[in-house]
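Undergrad: Here you go, sequence then predicted model.
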Amino acid sequence: MDITLNHGPEIRFARPLKVALVGECMIEMRGEPGAAIMQTFGGDTLNTAVYLARLNPRGAVALDYMTAVGSDAFSVAMRRSWLDEGIGDVHVRVIEDALPGLYFIQTDPRGERRFLYWRGEAAARRMFDGPEADTLLNGLADYDYVYLSGISLAILTPEGRQRLIQALHLARRGGTRIVFDNNYRPHLWPDPEAARQVYRELLRLTDLALITWEDDAILFGYRDTDALFSAYAQEGVGEVALKRGADSCLIQCPAGRFEVPAQHVAHVIDTTAAGDSFNAAYLACRLRGGDPEQAARWGHRLAAQVVQYRGALIPQAAMPNMGASSLSSVAQV
């Protein structure tokens, strides 16, 4: 499989590509206060991991989720759910005195969601703290790709965040490629400038950026998409996919800049994980040899299906047919 996400040399992988996704899986609850509640699991990078696993034939890509959990029944159940989806847990740290975070989803009649969070003492906050985290941090260099988000960075302690970035520096020198979803959540940062500093440091390591326009416009104050693309080029990001909700996606890569229209959805039920699923489909297509335009079409197709279901993860049977056979006609990059 020949794959490159930037303007560097092509690399041929004779074994399955190894991908690590770093972040936090939480207990997801949805329903109406005072009524029956549905409980599942979710979180931005976990959602992406699940959809990525479903879109890649087992044996072609080996996925691991990197996080920290407790030893409680919910932690055990969530790890079992990852394994059922084909996601490895070899780099999961167990912190005995901690529990997973929890969030509650409420949606309005248009499908827009509101989240209530309980995550202050979540195990994932401490995943990279102390010498016990050395195995996880050193393990990053074993992967061909590492995927993380702005939320992955925000939830960590200052110590853990700096240790992660240092480990990513070392991993990238060894050939690991970094995929970053900006996912800016102001309430998770002490102030915008603290977030901007961390984002800029991470972007200097990023090969593929999967960006939500509204988030970067809030964080960096970009006046338009040209300003955003210029800033990312200056940071050395080789490929940027700019998501704009129900509008078209804009792509900037070594081949140029182009626009890919979104798929129209007549009735949106729940926008939870729309961006996460787009990211998974985009990355899955790129890992399987598709070009950025084809990858954006995959992203729109999956996101359009996801927003027609409640919750972050749609049933396996509802996964759309992505037309994998068409990749044979897509140029390798």
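TA: Received it, and whenever you're ready, just let me know what you need.

Undergrad: rest of the way, CA atoms for contacts and neighbours
TA: OK.

Undergrad: mind listing the strands for the stretch 201-333 of the chain?
TA: Using DSSP state E, counting those that start in this stretch, the strands of the stretch 201-333 of the chain run over 208-212, 239-243, 249-253, 256-260.

Undergrad: Kindly present these as a markdown table, with separate columns for distance to Ile3.
TA: Output for these, formatted as a markdown table (distance: least, CA to CA, whole Å):
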| stretch | distance to Ile3 |
| --- | --- |
| strand 208-212 | 13 |
| strand 239-243 | 13 |
| strand 249-253 | 14 |
| strand 256-260 | 18 |
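
Undergrad: right, and those - which one's nearest Glu24?
TA: For these, distance to Glu24 was read as CA to CA. The smallest value, 18.2 Å, belongs to strand 208-212.

Undergrad: what's the burial count for Arg80?
TA: For Arg80, the count of nearby residues is 15 (other CA atoms under 10 Å).

Undergrad: and if you look at Gly139?
TA: Around Gly139 there are 16 residues (other CA under 10 Å).

Undergrad: my guess is it is in a helix, correct?
TA: Yes - under DSSP: H, G, I helix; E, B strand; the rest coil, Gly139 sits within a helix.

Undergrad: Below is an additional structure, to be compared with the one above:
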Amino acid sequence: MADLARLKGNSFLILGRAGMDLYADPPGTRTEDARSFTACLGGSSANIAAAIVRLGGQAALVTRVSDDAVGRFCLAELDRYGIDRRHVTPVGGEARNSLAVVETRTEPASVIYRNGAADFEMTESEVEAVDYAAYSALVCTGTVLAAEPSRSAAFRAFDLARRAGLPIVFDVDYRPYSWPSPEVATQVYSRAGALSDVIVGNDVEFGFMAGDYGLGLEKARELVRQGAAIAVYKRGEAGAVTITPNAEVTTGIYATEALKPTGAGDSFLGGFLAALAQDRSVEEAVLRGSAAAAIVVSRVGCAPAMPTTAELEDFLSSHAGPTAA
């Protein structure tokens, strides 16, 4: 198990995609009725990076983008958010950047374009070029592991991070459409979970890892028994159960008037990691992550909806909550 005290360095290396999100405009509009769209930075890993930077941390992304106008849009957005992109490299040929067409509604329709995804072209040589000693933790989302050569590159990064003493943070982030089969996903996720120090997922994702949706919480507990320092088992409106080797804490959520559900998980992880970097308790970190998620679902977009430190503090001081666990 890596020393989580290293998180206080507040500098995170994140594996995974940066994409373009197109939101039907104005909020509430269905895609088929839209005449205009708002473009913004998307992709789970880029969203997490934006959340961390907005909350005062540093974040560097390791991925690939398409060598075209959409890829250049993503690079410009990473610069605008202050996300280090020295390890983001363009790829040509038929590779295309991740693109999501999304609605700002409580029951949104979303269309994800991932065929020939550029981020899946990340190679072992690219992760080997990183100076892991310069960072406080390695963060990996499950999507990175869905295809080759990205999967092998990610596991190579796990190995290099471990050698450098970095804690490994794994956000399960299961997207069935990215995987060749559920069986492959279960096998790969189990491997990643066993190598990680902090594992974050929802009840469905842990249940999927367990091979039985009724055994998700037990799977989270098992990962901690096997060596993880923290497992956060998110239960939506029911809050979260956070397991460490010494305790199990149940927390509620911050109720809010949601415009859409997208971005909540990315914001939660960013807020959670930012709080751990500030040496806050695990319980407080979960609650701050929950508050960050509540803010994001009340705003348009994902990356642009991430709260700043001042906005998060104002929310916590003025908002009722959290709900009872």
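TA: Ah, there it is. Keep in mind the model is a prediction, meaning the values are calculated, not measured.

Undergrad: care to give me the TM-score?
TA: Overlay of the two chains. TM-score (TM-score structural alignment, normalised by the length of structure 2): 0.85; 306 aligned residues with a CA RMSD of 2.6 Å.

Undergrad: Please identify the deepest-packed of the strands of the stretch 201-333 of structure 1.
TA: Counting by mean count of other CA atoms under 10 Å, strand 239-243 has the highest mean neighbour count of the strands of the stretch 201-333 of structure 1, with a mean of 25.

Undergrad: secondary structure element for the most centrally placed residue in structure 1?
TA: For structure 1, Thr45 is the residue whose C-alpha lies nearest the centre (CA atoms, centre = their mean; 4.0 Å). Assigned by DSSP states H and E, Thr45 of structure 1 belongs to helix 44-55.

Undergrad: Going along the chain from that helix, find the next helix or strand for me.
TA: strand 61-69.

Undergrad: Between helix 44-55 and that following strand, find me the angle.
TA: Strand 61-69 of structure 1 runs at 150 degrees relative to helix 44-55, counting by axes from the mean of the first three to the mean of the last three CA atoms, to 10 degrees.

Undergrad: which residues touch strand 61-69 of structure 1?
TA: Identification of contacts with strand 61-69 of structure 1 by CA atoms under 8 Å, 6 or more residues apart in numbering yields 16-25, 46, 49, 53, 75, 86-95, 98-100, 122-127, 136.

Undergrad: hmm, which of these are the buried ones?
TA: Buried by 16 or more other CA atoms under 10 Å: 17-25, 46, 49, 53, 75, 86-89, 91-95, 98-100, 122-127, 136, out of the contacts of strand 61-69 of structure 1.

Undergrad: Those residues in strands, which ones?
TA: Leu17, Lys18, Val19, Ala20, Leu21, Val22, Ile87, Gly88, Val92, Arg93, Val94 (DSSP state E).

Undergrad: For Gly150 of structure 1, state which of these is nearest.
TA: Of those, the one sitting nearest to Gly150 of structure 1 (CA to CA) turns out to be Val22, at 10.6 Å.

Undergrad: unless I'm mixing things up, the closest one is touching Gly150, no?
TA: No - using CA atoms under 8 Å, Val22 of structure 1 is not in contact with Gly150, being 10.6 Å away.

Undergrad: all helices of the stretch 201-325 of structure 2, in order?
TA: Remark: helices assigned in the stretch 201-325 of structure 2 by DSSP state H, counting those that start in this stretch are 203-210, 216-225, 264-277, 282-296, 309-318.

Undergrad: would you list those helices in a markdown table and tack on distance to Asp131 of structure 2 and mean neighbour count?
TA: A markdown table is the format used below for the helices of the stretch 201-325 of structure 2 (distance: least, CA to CA, whole Å; neighbours: other CA atoms under 10 Å):
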| stretch | distance to Asp131 of structure 2 | mean neighbour count |
| --- | --- | --- |
| helix 203-210 | 31 | 22 |
| helix 216-225 | 28 | 21 |
| helix 264-277 | 20 | 27 |
| helix 282-296 | 28 | 25 |
| helix 309-318 | 28 | 14 |
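
Undergrad: Make TSV from those and add distance to Leu61 of structure 2 to it.
TA: Formatted as TSV, the helices of the stretch 201-325 of structure 2 follow (distance: least, CA to CA, whole Å):
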stretch	distance to Leu61 of structure 2
helix 203-210	24
helix 216-225	26
helix 264-277	14
helix 282-296	21
helix 309-318	21
